[in-house]
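> Predicted coordinates and the sequence they were generated for:
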Amino acid sequence: MPKITPRSFPQHAFETLNRNGLPPVLARIYAARGIEQPQQLETELSQLLPFVQLRNATLMAARLADAITERKRLLVIADYDSDGATACAVAIRALRKFGASVDYLVPNRFEYGYGLTPEIVRLAASRGDGWRPDILITVDNGIASVDGVLEANQLGMQVLITDHHLPGDQLPDAAVIVNPNQPDCDFPSKHLAGVGVIFYVMLALRAELRARGAFLADGKEPNLASLLDLVALGTVADVVKLDSNNRILVQQGLQRIRRGRGCAGINALLRVAKRDSRQATAYELGFMLGPRLNAAGRLDDMTLGIECLITDDEFTADQIAAKLDELNRQRREIEADMQQDALVKLATAVEAEELVTESACSICLYDPSWHQGVIGLLASRIKEKFHRPVIVFAPGNEGQIKGSGRSIPSFHLRDALDLVSKRHPGLILKFGGHAAAAGLTLLEQNFEDFRAAFEQISQSLLTPADLTRVIETDGDLDDAELNLELARCLAECVWGQGFPEPSFNAFFYVENQRVVGEKHLKLRLKKFDSNQRYDAILFFHTDLLPPRINAVFRVQANEYNGNTTLQLLLEHWLSIDSLTT
């Protein structure tokens, strides 16, 4: 059973924030998220970290400025997720504004895998249209592409790497590398997404071109702030930590979208998701737009997603968005089928005593019918349900299977795979990732051996306490704090990974409940310690709740029939066996 616990916060930070004008509830919320001074909440562009602090950004800008002057052909090598797609769109849009000769290539995940591989380099060098690139620019990949960069160098193509992933023991022999996580980079924000990195490089390039007098002829400088809607989308969708610098990027991008200044593709994706751009939040970016964009890379080709983001034609954008929406529907159906299969497999394994969920520290699943593009989502769903490190496999190349893993906070997945690899040489063909997510490749015949080895490592690293899901909340609210004003205030802020949206918990009587829309539960709740009653909703749940609950909830301004009222969004609940006041 999950444990509900309030977030702790430094008292001195709370007092400082409260003393500087924040009401107690907001001071408590922000203090619990590491905010110590009001200045840390500022989201003006003037507060962005300067690009000169990002190692090699100015050097890459000089190389790109030379390439533009010399009419060199530039080819952006993208990744097939939302971060890679938005990063590619930022690069294409900015470089074209600067007058560059530029195109892009995104690997098909099923044919070429991830990153700048030697195969992708050869494909770039032999483009059928005769447009052979002089320079390859990676976005959201490349830091691990040692062999790919070597191949490009041998074929006479220069490589410029922009990435944000952690480097391995060996860096590629690229002409320039910009990555906040590379050795000797002192950039304070280590959590830039790939789209954030290329945006910073484009800022540096504009400054370099300005210094060279490139904009004197017509007196017009490209407005790179127009790209912030793309930066916001990629940053939120890639689930990077929303430190203060990333919050500025996301907040500024959202403001553009709300003011009707988003690009045609983002507006089209919002329309197909039936969302109002004027009320867009990080939720829309992460849970509405991101999945639709990702669906192209998961089931088809991310070229479709990139074309949606680089077109300025609304009709074209609407057509592509409709295709992305259909792909996302297909993805949901495939994922639902796979999830049902996975749960049956788990139940069967438990009955056969092959896997006892309560005692097992990890879950590894494989089915030859599963779709490689959806296994990461399935791993995430199962991890949420069972609170265990989970790796899900699907067929890869002949004789191989590819796995995608998701982990819990106390278990560093990439390090665990490294331990398996060292203790069982040759068992894992290749792997990579970070603490929360990782990917790997095995021979199909070695799946059971890997599952046993991974479970052994998991048991050595995890304790029973680690396997208990902890739900952190921002505590209870009194009646004066729990109001529509708070809901509206919180909706204006940027929340996400590392800066979680506030949730609260309290004890309620369930006075009324009914199913609405055939799949949601509408409730009327009364707090134990007051006479105040609240409207609430529990999405995708139709079983009636017990009469007394301990509920975890978020607050929302609910608009219906022209009226705006406070609504509680229930995220979790526990039955209370005996009345406690």
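Great, that's in hand. Numbering: from 1, shown residues only.
> When you work out contacts or count neighbours from here on, use the C-alpha atoms and nothing else.
Fine.
> can you pull out the strands in the stretch 451-581 of the chain?
470-473, 504-516, 520-527, 533-538, 548-560, 563-575 (DSSP state E, counting those that start in this stretch).
> These: which one's closest to Leu254?
strand 548-560 (18.4 Å; CA to CA).
> tell me how far that closest one is from the chain's mean position?
Counting by CA atoms, centre = their mean, to the nearest Å, strand 548-560 is centred 25 Å from the centre of its parent chain.
> So Gly194 sits against Gly84, correct?
Yes. Counting by CA atoms under 8 Å, Gly194 does reach Gly84; the two are 6.7 Å apart.
> Counting neighbours around each, name which of those two comes out higher.
More neighbours surround Gly194 than the other of Gly194 and Gly84, with 31 against 28 (other CA atoms under 10 Å).
> If we ignore the residues flanking it in sequence, what's nearest the more buried one?
Asp140 (4.3 Å; CA to CA, 6 or more residues apart in numbering).
> wait, the one you found sits on Gly84?
Yes. Contact criterion CA under 8 Å: Asp140 and Gly84 qualify, at 5.3 Å.
> if I look at those two, which residues touch both of them?
78, 194-195 (CA atoms under 8 Å, 6 or more residues apart in numbering).
> want to compare, so here's the second one:
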Amino acid sequence: MIPNNYEWKFLSNNPNKSIIDNILAAKNILDSDKESFLNPKIADLHDPFALLDMDKAVIRILDAISQKQQITIYGDYDADGITSTSVLYMFLTEVGAKVNYYIPNRFTEGYGMNIDAILYLADNKTDLIVTVDNGITAIAEVDFARSKGIDVIITDHHQCLDQIPDAHCIVNYKRPNCTYPSQNLAGVGIVFKLITAIATTLKLSLEEYVYKYLDLVSIGTIADMVPLLQESRVIASLGLKLITHTRNPGLRALLNIINKNSQPTTSYTIAFQVAPRINAISRMSDANLAIELFTTQDTQRAATLAQILDNNNIKRKAKEAEIVTAAFEYVKNNIDLSKEKVLVITGTDWHHGVLGLVASKISQHYYRPTIVCTLDGDKYVGSARSVDGFSIINAITEQQQYLIKYGGHTQAAGLTISASKIRNFTEDINKANYEILDKQLLTPKIYIDATVPLSEVTIDLYNSLSALEPCGQNNSSPILLVKGKISKIIHMGKRSEHLKIILEDNNKFLDVIIFSQGQLSNFLNKGEEVEIAGSISKNEWNGKTTIQFMMTAIRSANETTSLYYLELYTKFQNSPMTHLKGLSYYEITQLIPSYSDCAAVFQYLKKYAADNISLNQLSFTLKLNEYKILQIIDIFCELGFLSYKYNNNSIYYRIESYTKNKLENSTRFNQLSQFLKGE
């Protein structure tokens, strides 16, 4: 059996529906919504004044413009906050506002409004603060701003607390009593609605003054991982089309670095190429450089700034890789994975800006909630990431007696804890969640949108699936299932770290690409039937376009049978006779090894001449089930032929002796043979 860490779940597979319709059904898209989902239009956007307090926000901002009052945009340092700040700053500048912006430092100030920043703004004669992508929890800070004579307009999309700030007005669809029809906007989406409302009030052309910013709005939307449904899908879709011929010099310069081959910009490009570079600048340097990039009209300065972002992303990746390596070492040397299901990893002098990224990689590898902390004086500063179905912020909140500061949401959180309390925190968060984090919760799931015959994996299907773009949160790229026989296994990469297998079914062939899992070749066999989950990709090389399949997961076609035999062996390893009574003669022959079975296994191990072999390879090559092979290995161990350890479908063995010894000298072999004879 090929190692498979996933629980496979099939969402929809109606044979009477097309592949696209099956995928839409899996995404719960009704037939009545199909057209608007596949072809989003400007007309699908909602009236911005349907947002509670939007009218108050527009009136106050226009009043500030007419009175030449100083407006300060109070932003955030992530991609959503940076694009939000950039868009609002450029729009307000164009309509005649006296406007500047303030971005808190990630390390010295942290997220959101703070008293020192407000003091600074008051000293610099700010009359009106407009927050973007923050502010909904800044109760004390808003009160302080008011005491300094500064009005505050909050635009945010984060969850409200029981009490909301006493601001001039609050534009947030998550407010109680707000009946806005779309609940998926990012912070930059709220800004887009705000500038639409202002432009509409001023009777300005939306095409000329507002829609030109959809490129940046789509970037912030995709980067912030809000569900790409309803209005957010419209924004992302229209924005991606605009990016192709963007008039923004900074964005164009950044894309020139990222996309040298002028490939179409997709949500994948934004999420994994553009957004990391925007986020890296605040992690490694100064977020204001990213805002300057998107707001400058100087193409030369834009090129310089784009290169600065790219260089900082390279530094970020190097720093992240360094800490990831150290974190894996920490787990190996300090954590008992059988007892600790919440991984708390500590280090010294780790860069604060990449702790969340490191936690994410460790969490994905072990599929456990992970908290990565670095020592900062007499306290640890940490970032946490979780697995589906487990709220890391709830788990952290339950241990608040140990914490100096904390915050976050279900899947990600941050915390500060006294160094003297980290051990007790680690013990208690694990005790509290040991039973909750059971095997089912700690098994990653893969959701199959549709099963596709190899004959239908074509360029036409690829083009059809492109209509589902933009893909992202709550609208993930479709995961398809293909089945077939392995006809070829090819190693790729300098260290053979990647694989390509050629799958065949009814004389139809498909290239399947497997990244960073070169070790899988030990478990794959030419001629073996497999099921592969993944996505279709287009490969263009030397003027030729081909379709390939990017593997997410693979499993043996006979996995259920293999699991049965493995569980049977585990259960009855030490009492192999217990479960045989009552079985038919045929069933017994499938479980009890014969002399020739034993000889075949020994000769294969001897010829293989390695220190480990996959159980799947033995089973497939010798046509013996897993139970029978492991019984034979136990017989050899009893006779002193070899010693072994079995782990995760691999048998690690050492031939101890070639001295002839009869199988009849094995108690286990004799008992099994006699049972087969009916003795």
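The structure has been received and is ready for your questions. Since we're looking at a predicted model, the values are computed, not measured.
> Report the TM-score for the pair.
The TM-score (TM-score structural alignment, normalised by the length of structure 1) is 0.89; 548 aligned residues with a CA RMSD of 2.2 Å.
> what separates the residue mapped onto Pro227 of structure 2 from structure 1 from Gly439 of structure 1, distance-wise?
Pro227 of structure 2 maps onto Lys241 in structure 1 when the alignment is built from TM-score structural alignment. Lys241 of structure 1 is 20 Å from Gly439 of structure 1, where distance means CA to CA, to the nearest Å.
> Kindly report the same for Met1 of structure 1.
29 Å.
> Then Thr69 of structure 1?
For Thr69 of structure 1, the distance to Gly439 of structure 1 - CA to CA - is 41 Å.
> Compare neighbour counts for these two and give me the winner.
Per other CA under 10 Å, whichever of Thr69 of structure 1 and Gly439 has more neighbours is Gly439, with 21 against 12.
> Tell me how many other residues crowd the match of Pro227 of structure 2.
22.
> and it, which of the three is it?
Following DSSP: H, G, I helix; E, B strand; the rest coil, the label given to Lys241 of structure 1 is coil.
> My read is that it contacts Gly498, right?
Yes. Applying CA under 8 Å as the test, Lys241 of structure 1 and Gly498 come out as touching, 4.8 Å apart.
> List the contacts of Pro395 of structure 1.
Pro395 of structure 1 neighbours (CA under 8 Å, 6+ apart): 367-372, 401-402, 444.
> Just the buried ones from these, in PyMOL syntax?
In PyMOL, a selection of the buried entries from the contacts of Pro395 of structure 1 looks like this (16 or more other CA atoms under 10 Å):
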select buried, resi 370+371+372+401+402+444
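> Go through the contacts of Pro395 of structure 1 and name the one nearest Thr303 of structure 1.
Nearest to Thr303 of structure 1 among the contacts of Pro395 of structure 1, with distances taken as CA to CA, is Gln372, at 18.2 Å.
> Map the closest one onto structure 2.
Using TM-score structural alignment, Gln372 of structure 1 sits opposite His352 in structure 2.
> residues in contact with that match?
107, 283, 374, 381-382.
> isn't Ile291 of structure 2 right next to Val87, touching?
No. Using CA under 8 Å, Ile291 of structure 2 makes no contact with Val87, being 9.3 Å away.
> For Thr565 of structure 1, see how far away the nearest residue to Asp276 of structure 1 once chain neighbours are set aside is.
Closest residue to Asp276 of structure 1 apart from its sequence neighbours, by CA to CA, 6+ apart: Leu270 at 6.9 Å. To Thr565 of structure 1, Leu270 of structure 1 is 24 Å away according to CA to CA.
> more crowded one of the two?
When Leu270 of structure 1 and Thr565 are compared for neighbours, Leu270 comes out ahead with 21 against 15, by other CA under 10 Å.
> Could you measure from the nearest residue to Phe386 of structure 1 once chain neighbours are set aside over to Ile391 of structure 1?
Leaving out its chain neighbours, the residue that sits closest to Phe386 of structure 1 by CA to CA, 6+ apart is Thr357, at 7.9 Å. For Thr357 of structure 1, the distance to Ile391 of structure 1 equals 15 Å [CA to CA].
> More neighbours: which of the two?
Ile391 (30 against 16).
> what about the longest helix in structure 2?
helix 299-334 (DSSP state H).
> What is it packed up against?
helix 249-258, helix 275-284, helix 288-295, strand 343-348, helix 355-366 (3 or more CA pairs under 8 Å, 6 or more residues apart in numbering; DSSP states H and E).
> ok and it relative to helix 249-258, angle-wise?
60 degrees (axes from the mean of the first three to the mean of the last three CA atoms, to 10 degrees).
> so helix 299-334 of structure 2 versus helix 288-295, what angle?
140 degrees.
> Helix 299-334 of structure 2 vs helix 275-284, what angle?
Going by the same axes, to 10 degrees, helix 299-334 of structure 2 makes 80 degrees with helix 275-284.
> Stretch 532-540 of structure 2 against structure 1, how far on average?
For stretch 532-540 of structure 2, the mean deviation from structure 1 after alignment is 1.4 Å (mean CA distance after the TM-score superposition for structure 1).
> which bit of structure 1 covers that stretch?
Going by TM-score structural alignment, stretch 532-540 of structure 2 sits over residues 551-559 in structure 1.
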